[in-house]
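Peer 1: Quick one, fold the following:
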Amino acid sequence: MSGLLGGPTADVSVRPAVPGDEVALVRVQVAAWRTTHDEVLGPDVLDRLDEDLMREQWAAAVAAPPAGGFRVLVACDGPRVVGLVSLGLVPDEPGPAAPPGRGAPGGVVLALEVEPGHRRAGHGSRLLAAAVDTLRADGADQVHTWVLDGDEGRRSFLHGAGLGPEGVHRTLASGTAPDGTERTVREERWAATI
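Peer 2: Prediction:
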C-alpha cells in the first residue's frame, strides 16, 4: 500500500487521534455498542444516541484533552480508523491490584472499541498495549477498566491480556425503558499491575 507521498504505509497501526478523527470515532463506538451491548442497553437506548453531540465531545477530547493524562489513540487498518482507546491517569487509585498509598498514579482505560468487522485482527490487542505503554510512560503502575455484565467477549479479551476482576461493582443509569421504568446496567472493575 502506498501513502500520500508515494511511500509505503503500514497495513495496521495505532496512532494518537487527530482533529478530524471524531467522525470515525463515533462510527466505531456506535457500531461496537450496537453489536456488543444491544441486549444489555436495549435498542431503544442506542437509537437515542446523539451522534452529533458525541462527535463534538470526541472532537473536544482530541483537540483539547482534559487534564489527568487523558489521551485518545486510534487503530488503523491502512488509512481507515477501525478502533479506539481513551485513557487517563487516576491519582493513587486503591484496589486489590494496587495497595492504597503506593504513591504512583493508576491508569484507567475509559473506552476500548473495535469496529465489529475488524475484530479478531489484533487491533484491540495493539490498542491495549499502546494504552499500557502510554500509561506506564506517564508513571502509572496499574491499569483498570470497567466491563458491563454480559460482555463475555470483553472479559475473555481482558483475561487473555492479563487483567482480572477485582470484585468491585457499580450500577449506572442507562436511560428509560419503553415502559417508562429506569434502566440500569452493572459493571465490574478489572485491573492489572503494569
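Peer 1: From here on, just use CA atoms for contacts and neighbour counts.
Peer 2: OK.
Peer 1: Strands of the protein, residue ranges please.
Peer 2: Along the chain, the segments classed as strands by DSSP state E run 12-16, 71-77, 80-90, 106-114, 142-148, 164-176, 182-193.
Peer 1: I have a second one here; can you model it like the first so I can compare?
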Amino acid sequence: MDEPVSADVSCRVAWSDDAPAIAAVQVRAWRTSYADLLPADLLAGLDPDQLAEGWRASLAKPADARQRALIALERNLVTGFALTGPAGDPDRDPVADGEVTDLTVDPHKRGAGHGSRLMQACVDTLKADRFTRAVTWVAATDDATRAFLVAAGWGPDGAHRTLDLTGDGSVTVKQVRLHTDLG
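Peer 2: Sure, this is the predicted structure:
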C-alpha cells in the first residue's frame, strides 16, 4: 500500500540569511493584500532589497530578547512570516501580554495551511516566552483575516486605532484589536 504524500512543511525562527526571502514574501503579500488600502505608487515603490536590509538588521539584533520572527517553510521555500514580542499598547502589560505584530503568507501559498502553522508557532513561542495573553491588530476591513483569527480562538477586545502610514494623514488604516488567552 502506498503511503500518502505530504508536503515537507514547517515553521522555525528566522535567521538573518532568511531576510531576502522574507522581504520578497512581504512585497508580494502587500501588493496583493493592500491593493485596495494603500496607494498604488506606495506599493509599486516597495524595494525588496531595501526591505531585506531592514530585516537582516532586525533579525541580527532584536530590540528585546522576546521579539521573534518566525517563518513558514515548504521544503526550503519561505512561504510566510510572523512577528511576536511583548505587547506595545499602553493598556497592555508587557510582561503578561504578548503580541503578534505581523502574520503574512505569500499570496501564491495561501490556503495551504501555512497561516495556521504560523499562528500555532506564534502561540507556542509566546507561551515559551511566558506570556499569558496575546493581542494582534487587524485592518478593520480585512474580514478574511479576522474570520481566520476568530476561528482560531481570538476575539475583539473593543480597542481600535487609526494608523497614519505616511505621517501626513493622507494614508490611514483603521484597525481593530483581537485578543486570546494563552493559558
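Peer 1: Turn the strands of the first structure into a markdown table, including distance to residue 130 of the first structure and mean neighbour count.
Peer 2: Listed next are these as a markdown table, based on distance: least, C-alpha to C-alpha, whole Å; neighbours: other C-alpha atoms under 10 Å:
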| stretch | distance to residue 130 of the first structure | mean neighbour count |
| --- | --- | --- |
| strand 12-16 | 7 | 17 |
| strand 71-77 | 8 | 23 |
| strand 80-90 | 9 | 23 |
| strand 106-114 | 11 | 23 |
| strand 142-148 | 12 | 22 |
| strand 164-176 | 19 | 14 |
| strand 182-193 | 15 | 18 |
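Peer 1: Could I get those strands in TSV, plus columns for distance to residue 156 of the first structure?
Peer 2: Converted to TSV, these look like this (distance: least, C-alpha to C-alpha, whole Å):
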stretch	distance to residue 156 of the first structure
strand 12-16	22
strand 71-77	20
strand 80-90	18
strand 106-114	14
strand 142-148	11
strand 164-176	10
strand 182-193	12
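Peer 1: And these: which comes nearest residue 33 of the first structure?
Peer 2: Checking the strands of the first structure against residue 33 of the first structure by C-alpha to C-alpha gives strand 106-114 as the closest, at 8.3 Å.
Peer 1: now for the strands of the first structure, which one comes closest to residue 31 of the first structure?
Peer 2: With C-alpha to C-alpha as the measure, strand 106-114 is the member of those nearest residue 31 of the first structure (8.7 Å).
Peer 1: quick one: that closest one aligns where in the second structure?
Peer 2: On the basis of TM-score structural alignment, strand 106-114 of the first structure is assigned to residues 97-105 in the second structure.
Peer 1: And residue 119 of the second structure? What does it align with in the first structure?
Peer 2: Under the alignment defined by TM-score structural alignment, residue 119 of the second structure corresponds to residue 128 in the first structure.
Peer 1: Its match and residue 144 of the first structure: what is the separation?
Peer 2: Taking C-alpha to C-alpha, to the nearest Å as the measure, residue 128 of the first structure falls 11 Å from residue 144 of the first structure.
Peer 1: do residue 83 of the first structure as well
Peer 2: Remark: distance between residue 83 of the first structure and residue 144 of the first structure (C-alpha to C-alpha) = 19 Å.
Peer 1: Show residues contacting stretch 160-177 of the second structure.
Peer 2: Here stretch 160-177 of the second structure makes contact (C-alpha atoms under 8 Å, 6 or more residues apart in numbering) with 37-39, 135-141, 156-159.
Peer 1: One more: stretch 97-108 of the second structure?
Peer 2: For stretch 97-108 of the second structure, contacts defined as C-alpha under 8 Å, 6+ apart pick out 25-26, 28-29, 32, 79-88, 114-115, 118-119, 122, 126, 131-137.
Peer 1: neighbours of the counterpart of residue 51 of the first structure in the second structure, just the number please.
Peer 2: Residue correspondence to the second structure (TM-score structural alignment): residue 51 of the first structure is matched to residue 48. Using other C-alpha atoms under 10 Å, residue 48 of the second structure has 19 neighbouring residues.
Peer 1: There's contact between residue 48 of the second structure and residue 23 in this structure, I believe.
Peer 2: Yes: contact criterion C-alpha atoms under 8 Å: residue 48 of the second structure and residue 23 qualify, at 5.3 Å.
Peer 1: ok, residue 161 of the first structure to residue 83 of the first structure distance?
Peer 2: For residue 161 of the first structure, the distance to residue 83 of the first structure under the criterion C-alpha to C-alpha works out to 17 Å.
Peer 1: Give me the longest helix you can find in the first structure.
Peer 2: Residue-count comparison of every helix in the first structure, with assignments taken from DSSP state H, identifies helix 22-41 as the longest.
Peer 1: counterpart of that helix in the second structure, which residues?
Peer 2: Per the alignment by TM-score structural alignment, helix 22-41 of the first structure matches residues 19-38 in the second structure.
Peer 1: just to revisit the earlier point, and residue 46 of the first structure, which of the strands of the first structure is closest to it?
Peer 2: Each of these was scored for nearness to residue 46 of the first structure using C-alpha to C-alpha, and the closest is strand 164-176 (9.7 Å).
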